[in-house]
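**Q** sequence? don't have it. structure:
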């Protein structure tokens, strides 16, 4: 078994059982204690688990604890920086999709200041409202079931509306980015919207501030190598950046 396959199997076990023991893993995979410890060390560095005496336990990113109103106050400068980088990948007249998020609100604000004509599809009530005065923008809001905490629409109706379109680019804001576990998020309804937006997009760009790189959330959205580009902020550690680049993941932070 290759090292990557073994690490994937370890993650599957820890997700199912909540913890793993080194002694059990050495017998299961017929490898040395040192090999398992190296595997666990790598997985810990990638944010997938936390090592403890004799084994490891599952580690989850805790972004879910905050609702929209609280999240919009966090990492404001980083979100604005990401938005300025993101709009470099948009051309006048293109069609784009934005899922509901505090980062994509900053993208919407940057769009107003830098473009005359765009088509924007979103499930976010706040993004639609942000663009309401841009009279040459075509804004398509999905409708659906309004989540009052998130200020966004979810459910089958919202998903079916998205499925009717094809857009040039999708900008997906997520809670976790991991080389092994891919792009992840917490809210099941939001993940379904993200998946639908990815399906209709010619190019998918993930937006995540540096605190979310090398972390995992509850639900997988997409494999990392299925994403065209990841945009983060300049605070990302250079070692983490180089790790992603060496693994063939295109990630920019400036």
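**A** That came through, no problem. Please read all numbers here as calculations on a predicted model, not as lab measurements.
**Q** every contact and neighbour count from this point should use C-alpha atoms.
**A** Fine.
**Q** quick one: residues contacting the spatially most central residue of the chain.
**A** Nearest to the geometric centre of the chain sits residue 174, at 2.7 Å (C-alpha atoms, centre = their mean). Contacts for residue 174 (C-alpha atoms under 8 Å, 6 or more residues apart in numbering) come out as 183, 184, 185, 206, 207, 208.
**Q** could you export those residues as JSON lines, including neighbour count?
**A** Below are those laid out as JSON lines (neighbours: other C-alpha atoms under 10 Å):
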{"residue": "183", "neighbour count": "28"}
{"residue": "184", "neighbour count": "25"}
{"residue": "185", "neighbour count": "22"}
{"residue": "206", "neighbour count": "20"}
{"residue": "207", "neighbour count": "28"}
{"residue": "208", "neighbour count": "23"}
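**Q** make JSON lines from those residues and add secondary structure to it.
**A** Below are the contacts of residue 174 laid out as JSON lines (DSSP: H, G, I helix; E, B strand; the rest coil):
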{"residue": "183", "secondary structure": "strand"}
{"residue": "184", "secondary structure": "strand"}
{"residue": "185", "secondary structure": "strand"}
{"residue": "206", "secondary structure": "strand"}
{"residue": "207", "secondary structure": "strand"}
{"residue": "208", "secondary structure": "coil"}
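**Q** the longest helix anywhere in the chain: which residues count as buried?
**A** If you go by DSSP state H, the chain has its longest helix at helix 3-17. For helix 3-17, a neighbour-count test (16 or more other C-alpha atoms under 10 Å) marks 7, 10, 11, 14, 15 as buried.
**Q** for stretch 193-203, same thing?
**A** For stretch 193-203, burial by neighbour count (16+ other C-alpha under 10 Å) applies to 193, 194, 196, 197, 198, 199, 200, 201, 203.
**Q** next one: stretch 154-163
**A** Buried residues in stretch 154-163, defined by neighbour count with 16+ other C-alpha under 10 Å: 154, 155, 158, 159, 161, 162.
**Q** picking that back up, from the buried residues of helix 3-17, which is closest to residue 179?
**A** Of all those, residue 7 has the smallest distance to residue 179: 11.6 Å, by C-alpha to C-alpha.
**Q** ok, and the closest non-adjacent residue to that closest one?
**A** Spatially, and ignoring its direct neighbours in sequence, residue 7 is nearest to residue 39 (6.3 Å; C-alpha to C-alpha, 6 or more residues apart in numbering).
**Q** here comes the other one, which I'd like you to weigh against the first:
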């Protein structure tokens, strides 16, 4: 419960920039004394800066909290998609996990029940999730650190990719637009994702249904360049028909319908 409360405080401060102690108590359902104790702990960890009567996020915490906020979006769908993706893993194979928040859920699933694998990733959070697991050999791709996504990108990362071949690639996307292409928010991320797809025997797109018909500026590749899509059953029927026409095998994981 403390972890949930801390997370709520962080997300509230990320969304609002500053909040009074009373406001945080109401947002979390905790007492003012408890909130003050939490804020003291967060300040010691360098996450927040306390002010008279309230707190704001510390400067260096902004990018990390932006990432953590996205981790929480559609979390039920991301976890269900990760469970389905876990079922595709083959022991003693070499896989690449990109830096997306849905792929991060696959890393967390793998931590619960490790499989003997060689794992490559450009995601700092993904690599941290897989620390100290005896069955895994974890390799972190180098390059320029993109703070917004806690990912390594750039020409050096792409050159390193050219030295490897992966049995499976699990990647996310910011959006799948009406032209049936994957899009992302950063040109270097888009370029690296294209290089990933070119270096694998099986590319699996992990994307919850909210990503379809969303928008982002930088094209990655057609969804037909992936070998499988795992999404959730809230996917619009027209999109499901479209993916069938494109001959992309699609797994719809079951979720309750939104109210």
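**A** Okay, I see it. The shown structure was predicted, so the numbers you read here are calculated from the model rather than taken from an experiment.
**Q** how alike are these chains, TM-score-wise?
**A** Overlay of the two chains. TM-score (TM-score structural alignment, normalised by the length of the first structure): 0.69; 189 aligned residues with a C-alpha RMSD of 1.8 Å.
**Q** thinking again about what came up before, make JSON lines from the buried residues of stretch 193-203 of the first structure and add secondary structure to it.
**A** Putting these into JSON lines (three-state DSSP) gives the following:
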{"residue": "193", "secondary structure": "helix"}
{"residue": "194", "secondary structure": "helix"}
{"residue": "196", "secondary structure": "helix"}
{"residue": "197", "secondary structure": "helix"}
{"residue": "198", "secondary structure": "helix"}
{"residue": "199", "secondary structure": "helix"}
{"residue": "200", "secondary structure": "coil"}
{"residue": "201", "secondary structure": "strand"}
{"residue": "203", "secondary structure": "strand"}
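**Q** related to what we said a few turns ago, who touches the longest helix of the first structure?
**A** Contact with helix 3-17 of the first structure is made by 19, 20, 25, 29, 39, 40, 43, 48, 57, 58, 180, as judged by C-alpha under 8 Å, 6+ apart.
**Q** of the residues you listed, which count as buried by neighbour count?
**A** Among those, those classed as buried by 16+ other C-alpha under 10 Å are 19, 20, 25, 39, 40, 43, 48, 57, 58, 180.
**Q** let me see the contact set for the first one.
**A** Under the criterion of C-alpha under 8 Å, 6+ apart, the neighbours of residue 19 of the first structure are 13, 55, 56, 57, 58.
**Q** follow-up on the earlier one: in the second structure, which residues correspond to the longest helix of the first structure?
**A** On the second structure, no counterpart of helix 3-17 of the first structure exists by TM-score structural alignment.
**Q** quick one: buried residues of the strand or helix carrying residue 221 of the second structure?
**A** Taking DSSP states H and E as the definition, one finds residue 221 of the second structure inside strand 218-222. By neighbour count on 16+ other C-alpha under 10 Å, the buried set for strand 218-222 of the second structure is 218, 219, 220, 221.
**Q** so who does the last one touch?
**A** The contact partners of residue 221 of the second structure, by C-alpha under 8 Å, 6+ apart, come to 181, 182, 183, 194.
**Q** tell me the residue in the first structure aligned with the last one.
**A** Here residue 194 of the second structure is matched to residue 195 in the first structure, going by TM-score structural alignment.
**Q** hang on, that match packs against residue 221?
**A** Yes. The criterion here is C-alpha atoms under 8 Å, and residue 195 of the first structure meets it with residue 221 at 6.3 Å.
**Q** so which of the buried residues of stretch 154-163 of the first structure sit within strands?
**A** Taking DSSP state E as the definition of strands, those contribute residue 154.
**Q** now the buried residues of stretch 154-163 of the first structure as TSV including distance to residue 133 of the first structure?
**A** Output for those, formatted as TSV (distance: C-alpha to C-alpha, whole Å):
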residue	distance to residue 133 of the first structure
154	24
155	27
158	23
159	26
161	23
162	23
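**Q** out of the contacts of residue 19 of the first structure, who's nearest residue 67 of the first structure?
**A** Nearest member of the contacts of residue 19 of the first structure to residue 67 of the first structure, counting by C-alpha to C-alpha, is residue 58, at 23.4 Å.
**Q** so how far is residue 84 of the first structure from the closest one?
**A** With the distance defined as C-alpha to C-alpha, to the nearest Å, residue 58 of the first structure ends up 35 Å from residue 84 of the first structure.
**Q** what's the answer for residue 93 of the first structure, then?
**A** 18 Å.
**Q** please identify which of those two sits among more neighbours.
**A** Neighbour count, other C-alpha atoms under 10 Å: between residue 93 of the first structure and residue 84, residue 84 has more, with 17 against 14.
**Q** isn't that one up against residue 105?
**A** No. Using C-alpha under 8 Å, residue 84 of the first structure makes no contact with residue 105, being 12.0 Å away.
**Q** tell me where the stretch 1-150 of the second structure has helices.
**A** In the stretch 1-150 of the second structure, the helices defined using DSSP state H, counting those that start in this stretch lie at 2-16, 21-28, 32-44, 62-72, 75-86, 101-112, 124-129.
**Q** now the last one: which residue numbers in the first structure?
**A** Correspondence between helix 124-129 of the second structure and the first structure is established over residues 125-130, with TM-score structural alignment as the criterion.
**Q** that stretch: average distance to aligned residues in the second structure?
**A** Its matched residues in the second structure lie on average 0.7 Å from stretch 125-130 of the first structure after superposition (mean C-alpha distance after the TM-score superposition for the first structure).
**Q** hmm, who's touching that stretch?
**A** 100, 104, 105, 108, 109, 122, 139, 140, 141, 151, 152, 153.
**Q** list the buried residues for that stretch?
**A** Per 16+ other C-alpha under 10 Å, stretch 125-130 of the first structure contains these buried residues: 125, 126, 127, 128.
**Q** kindly reformat those as TSV containing distance to residue 229 of the first structure.
**A** As requested, those are exported to TSV (distance: C-alpha to C-alpha, whole Å):
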residue	distance to residue 229 of the first structure
125	26
126	25
127	22
128	25
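**Q** let me know whether residue 58 of the first structure touches residue 52 as I believe.
**A** No. With contacts counted by C-alpha under 8 Å, residue 58 of the first structure stays clear of residue 52, the gap being 10.3 Å.
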